[in-house]
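[1] Got a predicted structure here, sequence first:
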Amino acid sequence: MTTIPAHLAQYAADGSWTNMTIGDYARRWAETDPDKVVYLGDPAAPTYASLLADGEALARALHDLGLRTGDVIGFQVPNWVEASVINLAANLGGFVVAPIVPIYRDAEVIQMLGDCGAKAYFVAESFRGYDFAGMMDRVRPHLPELKHVIYVRPTERTPDYAALVEHGRGLNTPLEKVDPNALKLVLYTSGTTGRAKAVLHSHNTLDRVAQFGRKYSGVPNDVTLMPSPVTHISGFSGGLEKPFASGSQVVLMEVWKAKEAVELIDRYGVTSTVAATPFLQELCDAADAAGSSLPTFRRFACGGAAIPSELVYTANKRLAHACAYRVYGSSEVPLATPGVLPEESLELAAETDGRPLDYELRLVDDDGNEVPHGTDGEILVRGPAMFLGYADEAQTREALTDDGFFKTGDIGRITPSGSLVITGRKKDLIIRGGENISAKEIEDVLHLHPAIKEAAVVSMPHPRLGEGICAYLIPEGADQPDLPTLSAFVSEAGLAKQKCPERIEWVDTFPRTASGKIRKDVLRTMIKEKVAAEKAG
């Protein structure tokens, strides 16, 4: 039996966990409703029975390649049904999955796969014009533990995912019962240190997310539209886990396009989604343009970036049903506050981030003392869906209090209604369209440029994505490269294009504390005021 971390032991004892894995659910659905189509819109019309058969075949094929219980398999594929089969196969075979968002490139992939020691990696040969196969040729020499790279939907490269599944159909390898408390997921999230942190979850902690979400915000005959990457915690939980844990159907979107989303919602009777803030405004605009009020749509859980209350109010007036509400969470503590449903209170749905219904919540000052309601404090949470810890034990010790509360690094206050409102962030992160971006990681690259003496990267207002990337730079000499030049420099260093600065500000000096630390709060205020002035002008 897997050892349960001390901060989670109480949830094993009090029955908070189901002790079910996705593999267990898949087998049950394959018996009770085998012909139900799970992923609507996919040409293969995958059912519970066919997904289970494919998952078992892939699990056996991976075992035949030499993988064993506890080995890590990574995947970097778009929102394709194959991702669901890979995740299911890992559950059935006792493997650990390490999803990697498709926007990541050489530097991030090397760090993440090397850190988790992945033995196998599923990757698209190409997607949206990017040559992932070429990337793998470059990174494999840096990853001695990576024994197998399997290409999904390839035209030239081998081994081929589909062929591997077919190979597994001819094998009779027994699939052993998986411990629901075993490590299931390694998910990388950007931190303030520059290197992504490896967030660890078990089968039980992730299942708690799905089960609580179903009980709190579920609707009858739920059909979920999933535009968020299934390699991100929201997409992974809602797109890959939820249909097995709750029996819902899913419509996967490879790329967000608001007009297409409206068509899919109306065609398949979509009832819910969880997505980043920019999608809500664009969905409403596209629905208006199409002359549709989206009559089946009941839930839009909005998070991942700053959420203006007026946007939620407006959306709830424009569609047939008030469906939009704010939620708060992270890879470490998914769905920390599940929002206030619009039918309960339109005001609280728009102006707060909800109540911590499945978590205990504590707000503290810089000395760790609890602050009274109405006062800003750092948000600490503890609950049965929280992570096991980080792969780095030192990071885990730093992130948890002695009694097992996770220190989120976010600042908030509790309203008289008992709801949480996020007011700021202690962490030096940029949340761009729901993706966490480490400022230090970009700064480390910029400091390598000969024309840059010192760099300070901060968030700036972005009309669509909530936050963009602004680089304040002190020049080394007279040369001051322009934005395209520096963006190309960051990209050539192997970082994702989403991490390239969208604006640069050349300055002679930085505002600093008495100890010499850069006052990034001042820089954020400066660029916010400058952008506002430019917009007004």
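    Cool, got the structure.

[2] from here on, contacts and neighbour counts on C-alpha atoms
    Noted.

[3] Helix, strand, or coil at residue 301?
    strand (DSSP: H, G, I helix; E, B strand; the rest coil).

[4] how much space between it and residue 5?
    Distance of residue 301 to residue 5, given as CA to CA, to the nearest Å: 30 Å.

[5] ok, these two, which is more surrounded?
    residue 301 (24 against 13; other CA atoms under 10 Å).

[6] Count the residues that sit near the residue nearest to that one when sequence neighbours are not counted.
    Leaving aside its chain neighbours, residue 301 sits nearest to residue 274 (4.6 Å; criterion: CA to CA, 6 or more residues apart in numbering). By other CA under 10 Å, the residues close to residue 274 number 26.

[7] Equivalent analysis for residue 500, please.
    21.

[8] Touching, it and residue 469? I think so.
    Yes - under the criterion of CA atoms under 8 Å, residue 500 makes contact with residue 469 at 7.4 Å.

[9] quick one: residue 140 from residue 79, how far?
    For residue 140, the distance to residue 79 (CA to CA) stands at 24 Å.

[10] elements contacting the strand or helix carrying the residue nearest to residue 301?
    According to DSSP states H and E, residue 274 maps onto strand 272-276. Contacts defined by 3 or more CA pairs under 8 Å, 6 or more residues apart in numbering; DSSP states H and E place strand 272-276 against strand 223-226, strand 299-303.

[11] the inter-axis angle of the helix or strand following the last one versus strand 299-303?
    Remark: after strand 299-303, the chain's next helix or strand is helix 309-318, criterion DSSP H and E. Here helix 309-318 points in a direction 170 degrees away from that of strand 299-303 (axes from the mean of the first three to the mean of the last three CA atoms, to 10 degrees).

[12] which parts of helix 309-318 are buried?
    Using 16 or more other CA atoms under 10 Å as the test for burial, helix 309-318 gives 309, 311-313, 315-316, 318.

[13] sorry, back to before: so for residue 140 and residue 79, which sits in the more crowded spot?
    Per other CA under 10 Å, whichever of residue 140 and residue 79 has more neighbours is residue 79, with 24 against 19.

[14] Which of the three states applies to the residue nearest to the more buried one when sequence neighbours are not counted?
    Closest residue to residue 79 apart from its sequence neighbours, by CA to CA, 6+ apart: residue 254 at 4.9 Å. Put simply, residue 254 is coil when judged by three-state DSSP.

[15] is it true that residue 204 touches residue 21?
    Yes - between residue 204 and residue 21 there is a contact under CA under 8 Å: 7.3 Å.

[16] which neighbours do those two share?
    Taking CA atoms under 8 Å, 6 or more residues apart in numbering as the criterion, residue 204 and residue 21 both touch residue 180.

[17] so where does residue 362 fall, helix or strand?
    Assigned by DSSP H and E, residue 362 falls in strand 360-364.

[18] here comes the other one, which I'd like you to weigh against the first:
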Amino acid sequence: MQDRDVQHRDEEGPGRPLASIAEVRAAMTAPGQPFEMAEARIRGVRTRVWKNAPHTLRDVLELSRLHGDKDFLVYGDDRLTFAEHHARAAAFARALVDRYGIAKGDRVAIAMRNYPEWSVAFFGAAVAGAVVVPLNAWWSAAELEYGLADSGARVLVADAGRAERLAGVLPGLGVACLVARADGAVPAGAEAFEDAAGGPPAAPSEASPPGGALPDMPLPDVPLGPEDEATIFYTSGTTGRPKGALGTHRNIAGNPVSLAYGIMSAGVRAGRTVEELAAPQPRVTLLSVPFFHATGCHSVLVSSALQGGTVVLMYKWDVRRALELIERERVTGFGGVPTMAWQVLTSPDFAEFDTSSLTGVSYGGAPAAPALVDKIRERLPERMPGNGYGLTETSSVTTYNGGVNYLERPDSVGPPVAVCDVRVVGPAGEELPAGEVGELLIKGPNVIKGYWNRPEATAAAFADGWFHSGDLARLDDDGFVYIVDRAKDMLIRGGENIYCAEVEAALYEHPAVADCAVIGVPHQVLGEEVGAVVVPRPGAAVSASGLREFLGGRIAAFKVPAHVWFREQGLPRNPGGKILKTRLREELLGRPPVS
């Protein structure tokens, strides 16, 4: 899944002459500074890296233990401290090695909602040397089966809902299934995850000393290096089959430093020091996006683990519940995708709750409408909007635009963080001057290794350390990036990236569909919804409801078209046979669909 990560933070406005971007970068990365850089050879390419970043997820987990009995994960009445989380992750890591025979490089998949057990499984598998495969919990059984088979996962950690969804296919895949939060008996052939990870989290009334009742066991003795493979996050493919983005420990462990650099750089430009900006302060994040997204995992979970931030989880998104949790847990940051930020800020219940603890709003996964920025300034007048850009293939953060930078250039996604290079190229690969639009290329220690078992796709997207994003962009004279359009045939619904070819492929399986095209339909809250234009076969009877029912068992519910148009004439195409979707949008978006 391609994630465009947009982050919103409060920063001071300009009150003095601003330093240049180059001056800020030089000051923040100078020798002895927290953001000092070094150089490493990554897959044969000399690359700038953060000198002080953790090398691996094992390092992140070990450092997180220093936060002791502070709450790390909060879910309802369940609270897991940093020490308890470390102990449970260590117990699960030992179980993977000792009971399940997991060796370095084996794949361990996770398919569950945002429960505390997700994080325990993630860190436990990573420090056992496994490549962690977070699967989209919204996927259908067929999509989950594909992810398990494609990754070659040996162990699956699932919640009860996902385990039940997969019950019919797991025996044929040869995957050991551990079930978390099972309601009642564990399904036949599966085991309880809690048995391998030291029991469920404790409610406040059952709070125990740091580490809980678990023995203080050491992590497995598995040597890990920064370029060892760590994760496979699936990103939708233009061919209709998701591709596994193969990330390294350096990719994910370095992202918290990139995020911190991006957030602080605007403050430094406005005259504050890194020491001022880095002073410890409470960080409580209400997480409303999934852990299986780069934003949720890289930028919230891993960053919070390293920095001692508390993450408040929700069973499912509910605006009033979000406001209740902001008040109860003294949340300092929230947002998710723009949809969620908009719903909270425009809720008729907003004034009922104490939101004074908020110091910022974060949102990503889709462009933000100007109306959202205006609403943030209205409801949270002391907060200064900002945005940024990143993808699954760049391990979340690539650019950041906050504070005074945002005030100057609100239509930009900011300059790249110091360890990243960007350039804009034309059709022949030639580098374009500032102001001209072309494809955005990205280079840095955040760029993933490639696509799992997809050598051709890897060769097409990665070359000499550069990732071809497929996004159209331009740069200004100061290096700020402006995303102009999505070159890939994709739409973004409520933060979920949906490749049109995948939905079209499923539509073509219907016997009454002769031709079809999928387009994005603007939506005030979700950003876009899925729209389908269908040409039926002559004499065939087909309805919008019938198509949705047909698709329901083939693709995830969020990909099923919310709008359907039928047309008798063929779809408009260019001389090369490509459907002219721009013309379709012009023709259809002013006309009501069938549903």
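    Received it, and whenever you're ready, just let me know what you need. All of these numbers come straight from a predicted model, not from anything done at the bench.

[19] that older thread, would you turn the buried residues of helix 309-318 of the first structure into JSON lines with distance to residue 353 of the first structure?
    Conversion of the buried residues of helix 309-318 of the first structure to JSON lines gives the following (distance: CA to CA, whole Å):
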{"residue": "309", "distance to residue 353 of the first structure": "10"}
{"residue": "311", "distance to residue 353 of the first structure": "14"}
{"residue": "312", "distance to residue 353 of the first structure": "11"}
{"residue": "313", "distance to residue 353 of the first structure": "14"}
{"residue": "315", "distance to residue 353 of the first structure": "16"}
{"residue": "316", "distance to residue 353 of the first structure": "16"}
{"residue": "318", "distance to residue 353 of the first structure": "21"}
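
[20] Which helix in the second structure has the most residues?
    In the second structure, assigned by DSSP state H, the helix with the most residues is helix 249-269.

[21] could you say what helices and strands that helix packs with?
    With contacts taken as 3+ CA pairs under 8 Å, 6+ apart, helix 249-269 of the second structure sits against helix 21-28, helix 57-64, strand 229-235, helix 274-277, helix 303-307, strand 399-401, helix 403-408.

[22] Tell me which of these is the most buried.
    When those are scored by mean count of other CA atoms under 10 Å, the highest mean neighbour count falls to strand 399-401 (a mean of 31).

[23] Give me the contacts around it.
    So strand 399-401 of the second structure is in contact with 7, 259, 262-263, 266, 386-390, 412-417, 481, going by CA under 8 Å, 6+ apart.

[24] Could you report the separation of residue 379 of the first structure from residue 393 of the first structure?
    For residue 379 of the first structure, the distance to residue 393 of the first structure - CA to CA - is 21 Å.

[25] Which one's more surrounded, those two?
    residue 379 (22 against 10).

[26] aligned partner of that one in the second structure?
    Aligned counterpart of residue 379 of the first structure in the second structure: residue 440 (TM-score structural alignment).

[27] Please name the residues that touch the residue lying closest to its match once chain neighbours are set aside.
    Nearest residue to residue 440 of the second structure, sequence neighbours excluded (CA to CA, 6+ apart): residue 424, at 4.7 Å. Contacts of residue 424 of the second structure were listed using CA under 8 Å, 6+ apart, and they are 431-433, 437-441, 473-475.

[28] can you rerun that using 6 Å?
    431-432, 438-440 (CA atoms under 6 Å, 6 or more residues apart in numbering).

[29] Out of those, which end up buried?
    432, 438-440.

[30] Quick one: those as CSV, columns for distance to residue 91 of the second structure and secondary structure too.
    Below are these laid out as CSV (distance: CA to CA, whole Å; DSSP: H, G, I helix; E, B strand; the rest coil):
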residue, distance to residue 91 of the second structure, secondary structure
432, 53, coil
438, 49, strand
439, 46, strand
440, 43, strand
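
[31] ok, of these, which one's closest to residue 487 of the second structure?
    residue 439 (8.0 Å; CA to CA).

[32] Relative to residue 475 of the second structure, how far out is that closest one?
    Looking at residue 439 of the second structure against residue 475 of the second structure, where the rule is CA to CA, the gap reads 11 Å.

[33] cool, and residue 457 of the second structure?
    Distance, residue 457 of the second structure to residue 475 of the second structure, by CA to CA: 27 Å.

[34] who's more crowded, these two?
    Taking neighbours as other CA under 10 Å, residue 457 of the second structure and residue 475 compare with residue 475 leading, 24 against 14.

[35] So which bit of the second structure is stretch 104-113 of the first structure matched to?
    Counting by TM-score structural alignment, stretch 104-113 of the first structure sits on residues 139-148 of the second structure.

[36] Stretch 68-79 of the first structure now?
    Using TM-score structural alignment, the residues of the second structure aligned to stretch 68-79 of the first structure are 103-114.

[37] So for the matching stretch, what gets flagged as buried?
    Residues of stretch 103-114 of the second structure classed as buried by neighbour count (16+ other CA under 10 Å): 104, 106-114.

[38] Show me the contact partners of it.
    129-135, 137, 153-159.

[39] Nearest to residue 197 of the second structure among these?
    Among the contacts of stretch 103-114 of the second structure, residue 157 lies closest to residue 197 of the second structure (CA to CA), at 11.2 Å.

[40] helix, strand or coil for the aligned partner of the closest one in the first structure?
    Under the alignment (TM-score structural alignment), residue 157 of the second structure maps onto residue 122 of the first structure. Three-state call for residue 122 of the first structure (three-state DSSP): strand.

[41] Looks like residue 122 of the first structure contacts residue 153 (just checking).
    No - in terms of CA atoms under 6 Å, residue 122 of the first structure does not count as a neighbour of residue 153; the distance is 10.4 Å.

[42] Which one's more surrounded, the two?
    Neighbours per residue, other CA under 10 Å: of residue 122 of the first structure and residue 153, the larger number sits with residue 122, 22 against 18.

[43] OK, contacts around residue 438 of the second structure?
    By CA under 6 Å, 6+ apart, the neighbours of residue 438 of the second structure are 424-426, 472-473.

[44] ok, and these in the first structure?
    Of the contacts of residue 438 of the second structure, the ones still in contact in the first structure (both residues aligned by TM-score structural alignment, their matches' CA atoms under 6 Å) are 424-426, 472-473.

[45] Identify the residue nearest the geometric centre of the first structure.
    Nearest to the geometric centre of the first structure sits residue 232, at 2.8 Å (CA atoms, centre = their mean).

[46] What's it aligned with over in the second structure?
    Per TM-score structural alignment, residue 232 of the first structure is aligned with residue 293.

[47] same question, residue 161 of the first structure
    In the second structure, the residue matched to residue 161 of the first structure (TM-score structural alignment) is residue 193.
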